[in-house]
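In: Test case, fold it:
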Amino acid sequence: MNTLNDDLWDVARVAKFLGVPPATLYQWRYLGTGPTGHKIGRHLRYFPEDVRAWVREQS
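Out: Model prediction:
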């Protein structure tokens, strides 16, 4: 069962959530850091739970 909170987040949504520019997410992906993103066609998407887990792991 999908709810609104289960939807994938786009780069703009993740950037807003983290308070960073969207370019930072692309740089983190290139460097292999940051939350795990998934390519869906040409688009980069994130599971909200992955983003939140990544934030909790940061010290």
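
In: From here on, just use CA atoms for contacts and neighbour counts.
Out: Fine.

In: what ranges do the helices span in this protein?
Out: Here the chain has its helices, by DSSP state H, at 11-18, 22-31, 48-57.

In: Show the secondary-structure elements that the second one is packed against.
Out: Packing partners of helix 22-31 (3 or more C-alpha pairs under 8 Å, 6 or more residues apart in numbering; DSSP states H and E): helix 11-18.

In: One more, please, to line up against the first structure:
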Amino acid sequence: MTEELMTSRQVSEFLNVPAATLRTWRLRGSGPQSFRLCGTVRYRRSVVEAWLAEQEQAGQVGR
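Out: All right, here's what the predicted structure looks like:
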């Protein structure tokens, strides 16, 4: 089974944050881990969901 890879746009919509916020998080290293595939930023869905759960536990969502 291949894990779903998400684009920046999909992650932005999933987290309901502007694409610029997601880009800032990526540059600061504070958002979900990403990687480049053929020059395009991609995220593993499981990593995004785990990151969101961590933020929720720490009370950091929306900060």
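
In: between the helices of the first structure, which gets nearest to Asn2 of the first structure?
Out: helix 48-57 (12.8 Å; C-alpha to C-alpha).

In: related to what we said a few turns ago, of the helices of the first structure, give the one that comes closest to Ile40 of the first structure.
Out: Nearest to Ile40 of the first structure among these is helix 11-18; the distance by C-alpha to C-alpha comes to 12.2 Å.

In: helices or strands up against that closest one?
Out: Partner elements for helix 11-18 of the first structure (3+ C-alpha pairs under 8 Å, 6+ apart): helix 22-31, strand 43-46.

In: Residue range in the second structure corresponding to that helix, please.
Out: Aligned using TM-score structural alignment, helix 11-18 of the first structure spans residues 8-15 in the second structure.

In: Buried residues of the matching stretch, list them for me.
Out: Buried residues in stretch 8-15 of the second structure, counted by 16 or more other C-alpha atoms under 10 Å: Ser8, Val11, Ser12, Leu15.

In: Highest mean neighbour count out of the helices of the first structure?
Out: helix 11-18 (a mean of 16; mean count of other C-alpha atoms under 10 Å).

In: What lies in contact with that one?
Out: The contact list for helix 11-18 of the first structure (C-alpha atoms under 8 Å, 6 or more residues apart in numbering) reads Pro21, Pro22, Leu25, Leu44, Arg45, Tyr46, Val51.
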